[in-house]
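S.K.: Show me the folded form of this:
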Amino acid sequence: MACEKEERVNPRIVVMGGGTGLSVMLRGLKEKPLDITAIVTVADDGGSSGILRSELQMPPPGDIRNVLTALADVEPSLSEMLKYRFKSGSGLAGHSLGNLLLAAMTDITGDFVAGIRELSRVLAVRGRVLPAANQAVVLKAEM
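M.R.: Below is the predicted model:
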C-alpha cells in the first residue's frame, strides 16, 4: 500500500478590530503557524487619518497601517519608518510615513483595497488585511 503524505494546513483565524490592541495581538500571532485574516475598522477621524480621510476622500489609513506594520516581515528599521510621525512642517507635521504610503498606494491603484493588497505584498505581510468597509465610516449614537 502506498502511503499518502498528508498535507498539513495551518489553522485559519480571523480577527476584527482596530486601534493599538489589534496590532499588538497580531504581532504575537504572526509568529505562529496560522493563516491570518485581519478585518480592520475604518471609522477613525482624528489626527493624520482624519486629515487624509477629509482631504483625499479615502478611508482612514491609520489602523490599517498599524496592522500592516504588525504583520510585515521586514527589518525593524523599516517598521520604525512606517510608524514615524513627522514633527515639523506645515503640511507634514503629525502625519506618519506609513499613512502617507498607504494614501499614495491608494491613489496609484485607484482603490483602497487594492492599495492595501499592494502594500501588503511590498511589505511581505503574513496574512491578509481587509478594511471593514471600502469607504470611510461614521459612527453615530443616539441616547
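
S.K.: drop to CA atoms for contacts and neighbour counts, all remaining ones
M.R.: Will do.

S.K.: Break down the protein into its helices, ranges please.
M.R.: 19-29, 47-56, 62-71, 76-83, 97-109, 112-122 (DSSP state H).

S.K.: Could I get the buried residue list for the last one?
M.R.: For helix 112-122, burial by neighbour count (16 or more other Cα atoms under 10 Å) applies to 112-120.

S.K.: Surely Met58 and Gln135 touch.
M.R.: Yes. Using Cα atoms under 8 Å, Met58 makes contact with Gln135 at a distance of 6.5 Å.

S.K.: who's more crowded, those two?
M.R.: Met58 (21 against 17; other Cα atoms under 10 Å).

S.K.: returning to what we had before: want to try JSON lines for the helices of the chain, with distance to Ile13 as columns?
M.R.: JSON lines is the format used below for those (distance: least, Cα to Cα, whole Å):
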{"stretch": "helix 19-29", "distance to Ile13": "9"}
{"stretch": "helix 47-56", "distance to Ile13": "27"}
{"stretch": "helix 62-71", "distance to Ile13": "14"}
{"stretch": "helix 76-83", "distance to Ile13": "24"}
{"stretch": "helix 97-109", "distance to Ile13": "25"}
{"stretch": "helix 112-122", "distance to Ile13": "18"}
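
S.K.: Can you tell me which of those helices is most buried?
M.R.: For the helices of the chain, the largest average neighbour count (mean count of other Cα atoms under 10 Å) is found in helix 62-71, namely a mean of 26.

S.K.: One more sequence to fold, the one below, so I can look at both together:
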Amino acid sequence: MENQHTLYRPPRARGPKIAVIGGGHGLSNMLRGLKQYTENLTAIVTVADDGGGSGALRSDLRMPPPGDIRNCLEALANTEPLMAELLHYRFSEGVLAGQSFGNLFLAALNGISPSFDAAVSRMSEVLAITGRVLPVTNA
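M.R.: So this is what the prediction gives:
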C-alpha cells in the first residue's frame, strides 16, 4: 500500500519563481537549498566586498569585486566535482596567494566581455547554472 500522505512536489522547472537580493556566504548557501526545489531563481548580488582577493581585483583591475558573485554562481552550478574544486582553489604562494581561481576566471571573462554583467552571464553559461545571477551594478 502506498503512503497516501506523501506531499506532491512539482518538477523543479515548474517550481516557484524566486528572486533573492544580497551578498556574502548566506546568500550562496540559501541558493544551494532553493536550487533543490526550483529552477526559477534570480539572485541579485551586491558587489560591495572590498576584502581579500576580491578587494585586490577590485583595485588592480578596476572591476566590481567578484567574490560574492562567484559564490552564487558556484552554488547554482551544474558541473563536475572537479570543476567545483577548481573554482574553490586558492593559491597559497606568490603574488596570487589567497586569490581563488574562480575570482580570476571571472576577472578574465570581465577582461574579454563588454561589461561585468556580460562576464557574469558568460560564466553562467560555462557553469550551466540553474537560474540567473545578476550583479547589482557594473561599476
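
S.K.: where does the TM-score land?
M.R.: Aligned and superposed, the two chains score 0.88 in TM-score terms (TM-score structural alignment, normalised by the length of structure 2); 127 aligned residues with a Cα RMSD of 1.2 Å.

S.K.: which one of the buried residues of helix 112-122 of structure 1 sits closest to Lys83 of structure 1?
M.R.: Checking the buried residues of helix 112-122 of structure 1 against Lys83 of structure 1 with Cα to Cα, the nearest one is Leu119 at 14.5 Å.

S.K.: dump the residue contacts of the closest one.
M.R.: With contacts defined as Cα atoms under 8 Å, 6 or more residues apart in numbering, the neighbours of Leu119 of structure 1 are 102, 105.

S.K.: now the one 10 residues further on
M.R.: Residues in contact with Val129 of structure 1 (Cα under 8 Å, 6+ apart) are 37-40, 64, 67-68, 116-117, 120.

S.K.: which of those residues still touch in structure 2?
M.R.: Counting by both residues aligned by TM-score structural alignment, their matches' Cα atoms under 8 Å, structure 2 reproduces these contacts from the contacts of Val129 of structure 1: 37-40, 64, 67-68, 116-117, 120.

S.K.: any chance of those residues in a markdown table, with distance to Gly28 of structure 1 too?
M.R.: As requested, the kept ones among the contacts of Val129 of structure 1 are exported to a markdown table (distance: Cα to Cα, whole Å):
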| residue | distance to Gly28 of structure 1 |
| --- | --- |
| Thr37 | 14 |
| Ala38 | 13 |
| Ile39 | 17 |
| Val40 | 17 |
| Ile64 | 17 |
| Val67 | 12 |
| Leu68 | 14 |
| Ile116 | 21 |
| Arg117 | 22 |
| Ser120 | 18 |
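
S.K.: looking at structure 2, where would I find the counterpart of stretch 14-30 of structure 1?
M.R.: Taken onto structure 2 by TM-score structural alignment, stretch 14-30 of structure 1 occupies residues 19-35 there.

S.K.: So what's the gap between the matching stretch and the chain middle?
M.R.: The chain centre lies 9 Å from the centre of stretch 19-35 of structure 2; the measure is Cα atoms, centre = their mean, to the nearest Å.

S.K.: Likewise for stretch 94-106 of structure 1?
M.R.: 11 Å.

S.K.: now it: which residue numbers in structure 2?
M.R.: By TM-score structural alignment, stretch 94-106 of structure 1 lines up with residues 98-110 in structure 2.

S.K.: Identify whichever of the helices of structure 1 lies nearest to Arg8 of structure 1.
M.R.: So among the helices of structure 1, helix 19-29 is nearest, using Cα to Cα, at 18.4 Å.

S.K.: That closest one - contacts with which helices or strands?
M.R.: Applying 3 or more Cα pairs under 8 Å, 6 or more residues apart in numbering; DSSP states H and E, we find helix 19-29 of structure 1 packed against helix 62-71.
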